[in-house]
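In: fold the following.
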Amino acid sequence: MPQPTDRLAVPPEAAASASGLPDLAPAAEAAASAWPASAAGGLDAAVAVPAEAARWTLDTLRDLDPVLGLAGLVIVAVLAGDLVQRLLKLPRLLGWMAIGLLAGPPALRLMAPADLDPWKPLIDLAMGVLLFELGSRLRPRWLIDNPGLALQIGASALAAGGLVGLSLVALGAPAGASALVAAVAMSSSPLIAMALLHASQPRGQVTERLLMASAFSSVLAVLAVQALTVLAPPLVGGAGATAAESGWLPALLRAGMVLSGSVMLGLAAALALDALTRPVRDAGTHAVLQLAMLVVAALLAGGWKFSPMLTLLVLGMAARARMGHRLSVAPQLGSAGAALGVLLFVSLGLLSTLDGLATVWPWVLAIVLARALGLSLGVLGTARLSGLGWRQAGALALALQSMTPTALLLGLGSYAWTLGRDEAEQALWQALMIATTLMQLLGPVLGRFALAQVAGEVSPPARSPGPRAGPPASPAVPPAASPGAAGPLPAVPQAAAAGPLLGAPERPPTRA
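Out: Purely as a prediction, here's the structure:
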């Protein structure tokens, strides 16, 4: 960001042009010279002062320390999220991301993606906690009991990625870069899925399948990206070798190493967490140990070139299987967990972009439409095999539309990344980031509509009876699952959950 000394060394005209604002200095000089001539000159001067004040205010905000600036954005985002929820009946995280987008390069340019680097440890911790909680809610045994569900997850992810890749190549995009973009488009956002779960408290088959599909499609996307970066030059500069190696064997070995290494690291971290928490009875100490193990596992996965996202998911699943009810997903954090959630989604908004939309809009449209079509075909085509009705399948297809660059953000050392090697790859990467921005903003709206209106798995909020009201109504019964659908029972009521980010209901123990 520009320093105050640099600002003083630049003439006002150059400073105005560099900031992207209209040059107001000639207007101010003309108003000052016309002041003694007539009363109209006084009106011109009065109009020029607020414009100069507005320019000074924006420049001052841009010169603030990035740490202080993001803290201020979090405060504004909390208020905006509450207004969005009360006035528009939309999820709060939509307001959080909108504030980040407005403060970022597409609008006011108050902060740049590189300004988030001082906050990266906290942002990674927020993502890690959500992924760990998601892993603790998953039951991989369900994929064995219901093979149709495993087929549904794989078919929807592969169909979405395949149609995106084919449509981009048909529009003239580079083949290697199109394959990488298609691999990224395979995944749905586990972060938005967990945020919707905390905000709406849905219960039912569609909710459980949304969590499973978002988690395992992200794992498939990570493995596909790891394999393709060996066969094709990486889109992100510095992410690997500068030249591609030939042959499928190195690609498969790379993907296998990432998969096995991430799984083994997650299992080892779960065993260590179990051993550390056994002699400790204080719940607050358990929360500290969990957070410490999350940080250690994520750092080791990044340092050893594994997948931090896959490692944290495996850590959550293994810890739940190993510890059972002794694993409480840190409800003691309370409001601190809520602050981490707001910080995460404000940062996602700051990392969003709409630059170049007028140039690369055909590729953006192809990514969004082809991905939506592929997900819908995969989910609806395997609905009966997996035990879903058509209405539930349509709700699941809508809820899976959200996108966030989760795997990319966890693997980067800095948010000031280098994009592509030539103009074509840079344009294609920009199209992917714009498409991600659009689906990142539309995803919560579609997900909320799908879970509440289409699937009917969101219970209306309970109203307190008035002084003359009769006896309270019986609690809402969660919607019954479709006949023949194999899977876990709906989650228990969320009365014990404390904290919008980290509070999670405990599952009852399964019978042997």
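
In: please make it C-alpha for all contacts and neighbour counts, starting now.
Out: Will do.

In: can you tell me the centre-most residue of the chain?
Out: residue 404 (4.0 Å; C-alpha atoms, centre = their mean).

In: surely it and residue 185 touch.
Out: No: assessed by C-alpha atoms under 8 Å, residue 404 is found out of contact with residue 185, at 9.7 Å.

In: give the contact list for the residue lying closest to residue 416 once chain neighbours are set aside.
Out: Counting by C-alpha to C-alpha, 6 or more residues apart in numbering, residue 114 is the residue found nearest to residue 416 once chain neighbours are left out, at 4.8 Å. Counting by C-alpha atoms under 8 Å, 6 or more residues apart in numbering, residue 114 makes contact with 414, 415, 416.

In: isn't there a strand covering the last one?
Out: Going back to what we said before, that points to residue 416. No: Residue 416 is assigned coil when assessed by DSSP: H, G, I helix; E, B strand; the rest coil, not a strand.

In: now do the strands in the stretch 1-150 of the chain.
Out: Per DSSP state E, counting those that start in this stretch, the stretch 1-150 of the chain carries no strands over any range.

In: helices of that one, start to end?
Out: Ranges of helices in the stretch 1-150 of the chain, per DSSP state H, counting those that start in this stretch, are 4-9, 12-18, 25-33, 39-62, 66-87, 92-103, 120-137, 141-145, 147-170.

In: what's the most buried one of those?
Out: Neighbour counts averaged per stretch over those are highest for helix 92-103, at a mean of 25; criterion: mean count of other C-alpha atoms under 10 Å.

In: pull the residues that contact that one.
Out: Residues outside helix 92-103 that contact it (C-alpha under 8 Å, 6+ apart) are 73-74, 76-78, 80-85, 107-111, 195, 199, 342, 345-353, 441, 444-445.

In: before we compare anything, build this one as well:
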Amino acid sequence: MQALLPILTSLAWPFAIAVAWIAGEFGQRWTGLPRISFYGLVGFALAGPQLGILPSADGGAVPMLADVAFGLILFELGYRINLRWLRTNPWIGISGLVESLATFLAVYLVATAFGTPQLTALMLASLSMATSPATVVRVINEQRSSGQVTERVLHLTAQNCVLAVFAFNVVVGFWIFRTFDNLGDAIWNSLVVLAVSLLSGAVFGLAVPALLRAIGNPRQDATVAFALAVILLVAISYAGGLSPVVATLAFGLVARHRRVAFSQAQRGFGALGELLTVLLFVFAASTLDWQKVAAGGLLAVVIVLVRLLTKTAGVMAFAHLSGITWRKGALAGVALAPLSVFVILLLEHARMAGVHVVEQLRSVAAVTMLLEVFGPIILQRALVRAREVTRPAPEVKHAA
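Out: Here you go, the predicted model:
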């Protein structure tokens, strides 16, 4: 039996990914709910603190693969952002800024009202500004959604991520120095990290399309080239202490405007993207401990409700100015509910950098677990209510 333990341990992650994929396929078929909600449930159930099947992923290949999966999704998100649309309709960007700041302030006040220490409350507030691009892109692709609400959700998600990374880095700076005397240094360091991350992504966004043009067949070779470039960019970001979130977003954004387009078959990076997405959501949920989820449950429910309210109100307030109805503005705000994967990976990066904050953010575990399961469902329902979900064509059965 002792000799079998290493073998069983090495099989745990492949087994979990296979079980999650099967659960996602059957769960989606039976309930109509997004597959990623089932991926998260499987990852949480099989994690060490729960059933104990999955070993700790610290220092192994799984966290790196999860980051590559997240990088591919962020690249695709950046690739779908249209800067010309934001310049033509600046109220979209303004609504994103307002709802993010309102969320930060509201969550900070709620956290302090529950007796949370100041720095912990600031970190919780900065994380709550974000919307998970992994969930948003995955559900939109799965539902084949398109329209005004869908496009606003994609653009606001990208903006929320950049603002959350900036705020999070500033708060981490406070955490490291343990004093507000270094406010200027923390803000400056965060701005430098963002700027260099943006520059790195922009360089890749210029270089890869140029390489594809030199090859002479960009549409055929784009998927592999972009996937390899994302892997390299994520590795460089870690080595240089940069933000892989901002770098891969910038890469996709600049690559889009260099006129190298994906074909339909290449969206989501095909089977590779599908497999890595399952791993990403299983890994994210496997980092959660049911005891921490239970301990932060009440505060988590309040934060989820407050966050949903501020984001909905912030987008809805500028709905008419940005050219949509109040109803579509409200649905776009509700669709910004997903959070989980972004928060978990950001906290994992902070922990690997030596900032041990996870233990002090028990409510984050509860928030992420709630939104790991319900975030995709809320997003899906908002897109359905907006009538932007494309129904798959019924299969035609031919007589034998």
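
In: hang on, the earlier thing: pull out the buried residues from the contacts of residue 114 of structure 1.
Out: Buried by 16 or more other C-alpha atoms under 10 Å: 414, 415, out of those.

In: distance to residue 335 of structure 1 added to the contacts of residue 114 of structure 1, as a markdown table?
Out: Putting the contacts of residue 114 of structure 1 into a markdown table (distance: C-alpha to C-alpha, whole Å) gives the following:
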| residue | distance to residue 335 of structure 1 |
| --- | --- |
| 414 | 28 |
| 415 | 27 |
| 416 | 30 |
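
In: and which of the contacts of residue 114 of structure 1 is nearest residue 468 of structure 1?
Out: Nearest to residue 468 of structure 1 among the contacts of residue 114 of structure 1: residue 415, at 57.6 Å, using C-alpha to C-alpha.

In: ok, for the closest one, nearest residue in space, not its chain neighbours?
Out: Closest to residue 415 of structure 1 by C-alpha to C-alpha, 6+ apart is residue 114, at 5.2 Å.

In: which position in structure 2 pairs with the one you found?
Out: Using TM-score structural alignment, the partner of residue 114 of structure 1 in structure 2 is residue 57.

In: for residue 314 of structure 1, same thing?
Out: Match for residue 314 of structure 1 (TM-score structural alignment): residue 250.

In: what does the helix or strand containing its match rub up against?
Out: Element membership of residue 250 of structure 2, judged by DSSP states H and E, is helix 244-256. By C-alpha under 8 Å, 6+ apart, the residues outside helix 244-256 of structure 2 that reach it are 71-72, 74-82, 158, 161-162, 165, 194, 197-206, 208-209, 230, 233-234, 237-238.

In: can I have the buried ones of these as a ChimeraX selection?
Out: Only the buried entries of the contacts of helix 244-256 of structure 2 go into this ChimeraX selection, using 16+ other C-alpha under 10 Å:
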select :71,72,74,75,76,77,78,79,80,81,158,161,162,165,194,197,198,199,200,201,202,203,204,205,206,208,209,230,233,234,237
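
In: buried residues in stretch 251-270 of structure 2, which are they?
Out: Neighbour counts over stretch 251-270 of structure 2 (16+ other C-alpha under 10 Å) mark 251-257, 260-262, 266, 268-269 as buried.

In: then stretch 207-225 of structure 1?
Out: By neighbour count on 16+ other C-alpha under 10 Å, the buried set for stretch 207-225 of structure 1 is 207-225.

In: with structure 2 overlaid, how far apart is that stretch on average?
Out: In this overlay with structure 2, the average offset of stretch 207-225 of structure 1 from its partner residues is 0.6 Å by mean C-alpha distance after the TM-score superposition for structure 1.

In: and that stretch, which stretch of structure 2?
Out: The aligned range for stretch 207-225 of structure 1 is 150-168, by TM-score structural alignment.

In: swap in stretch 384-396 of structure 1?
Out: With TM-score structural alignment as the criterion, stretch 384-396 of structure 1 aligns to 320-332.

In: who's in contact with that stretch?
Out: If you take C-alpha under 8 Å, 6+ apart as the criterion, stretch 320-332 of structure 2 is touched by 89-92, 148-150, 152-153, 312-313, 315-319, 382-383, 385-386.
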